[in-house]
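J.: Got a sequence here, can you build the structure:
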Amino acid sequence: MSIPFIPTPADTQDAQRQLQQLQRTPATGRLAGLLEDLLQQLAAGKAVQVLTLDREISTQQAAELLGVSRPYLVKLIEEGQFPHRKVGPRRRLYLEDVLAYKAGLDAQRQAALQALADDLQDLESD
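T.: Take a look at the predicted model:
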């Protein structure tokens, strides 16, 4: 389920108070970090969206998560990029595999941007 949440000014103020309270008595662990990130976004007045996913997701959900078309994702599955299982005629992908693939894509993009920035800096120094 995906629920868009656009904060009102009152929500933003409440998020700021909650964030201050969380920072005064810091909690540890992944959940605390997640809550802090969420509150920071809300305190800044940004809209947030919470998406709940099962451990296995459909090809459409995976494509949306990766920001690609479903046919392109199916092509990647057929090339062996993703382990999956079939439920009747439908493919189910493991969420952790999709997220790992996304992290790899993000790392590649970051490396390419850094290489481009380095090249531009070298050109400017010449």
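
J.: drop to CA atoms for contacts and neighbour counts, all remaining ones
T.: Fine.

J.: Report the central residue of the protein.
T.: Geometric centre of the chain, nearest residue: Leu65, 7.3 Å, by C-alpha atoms, centre = their mean.

J.: Go through the one helix or strand Pro71 maps to and flag the buried ones.
T.: In this structure, Pro71 sits in helix 70-78 according to DSSP states H and E. Buried positions in helix 70-78, judged by neighbour count with 16 or more other C-alpha atoms under 10 Å: Arg70, Leu73, Val74, Ile77.

J.: mind putting these in JSON lines, distance to Asp118 included?
T.: Output for the buried residues of helix 70-78, formatted as JSON lines (distance: C-alpha to C-alpha, whole Å):
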{"residue": "Arg70", "distance to Asp118": "35"}
{"residue": "Leu73", "distance to Asp118": "32"}
{"residue": "Val74", "distance to Asp118": "35"}
{"residue": "Ile77", "distance to Asp118": "34"}
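
J.: To check against the first, give me the structure of this:
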Amino acid sequence: MMTAELAERTVLPPGTPLDQLVEAVRRPLSGHVELVEAGGQRIVLPDEVFEVLRLAVLAMASGQAVTIAPHHQTLTTQEVADLLGVSRPTVVRLLERGEIPFEQPGRHRRVLLRDVLLYQERRQHQQRSSLDRLVEISEEADLYEVTAEPHKTR
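T.: Just a heads-up that it's a prediction; the model follows:
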């Protein structure tokens, strides 16, 4: 495979409806999925490849562009901010605190996509754990049993 083929690539949704594809990728899998070439040759798609295809089809069907990027892809701090949904200064603080590894070969910081995805996964896990703990505390305090009195109108 050539290096240019492994670069980040964004694809806009097609101008034609994807209804049949959406229906196909939403069906539960029973067995394997095959790609059929024009000459009739069949290629079995690994589950991971089908999952990428499924997600891409669903995103494009809802009008979203899709970006495919290899995990060794490096990102700018602005690209990291866009991916995480935070400001660029917030990303810089995360980098400086060591929460996401980065390299700074010159003036600009570069961050590996895989490191951003690992941070995002850790953050989501921490958020879920915190919410679980809040529910636990509420249950221990019987807060789920307390109800407000209905508002009386005059």
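
J.: What does the TM-score come to for these two?
T.: The TM-score (TM-score structural alignment, normalised by the length of the first structure) is 0.72; 122 aligned residues with a C-alpha RMSD of 3.1 Å.

J.: Return the distance of the longest helix seen in the second structure from the chain's centre.
T.: Secondary structure of the second structure read by DSSP state H shows that its longest helix is helix 113-140. From the chain centre to the centre of helix 113-140 of the second structure is a distance of 16 Å (C-alpha atoms, centre = their mean, to the nearest Å).

J.: Check which residues of that helix are buried.
T.: Buried residues in helix 113-140 of the second structure (16+ other C-alpha under 10 Å): Leu113, Asp115, Val116, Leu117, Tyr119.

J.: what angle sits between it and helix 88-96?
T.: Counting by axes from the mean of the first three to the mean of the last three C-alpha atoms, to 10 degrees, helix 113-140 of the second structure lies at 90 degrees to helix 88-96.

J.: Does anything pack onto helix 113-140 of the second structure? Which helices or strands?
T.: With contacts defined as 3 or more C-alpha pairs under 8 Å, 6 or more residues apart in numbering; DSSP states H and E, helix 113-140 of the second structure has no helix or strand neighbours.

J.: what's the counterpart of Val52 of the second structure in the first structure?
T.: In the first structure, Val52 of the second structure lines up with Leu34, judged by TM-score structural alignment.

J.: whoops, Ile68 of the second structure was the one
T.: So Ile68 of the second structure corresponds to Thr52, using TM-score structural alignment.

J.: quick one on the thing from earlier: map the residue nearest to the centre of the first structure onto the second structure.
T.: Match for Leu65 of the first structure (TM-score structural alignment): Leu83.

J.: now do Leu123 of the first structure
T.: So, by TM-score structural alignment, Leu123 of the first structure is matched to Leu143.

J.: Identify the residues contacting its match.
T.: For Leu143 of the second structure, no residue meets the contact criterion (C-alpha atoms under 8 Å, 6 or more residues apart in numbering).

J.: Just confirm it is within a strand.
T.: No. Counting by DSSP: H, G, I helix; E, B strand; the rest coil, Leu143 of the second structure falls outside a strand, being coil.
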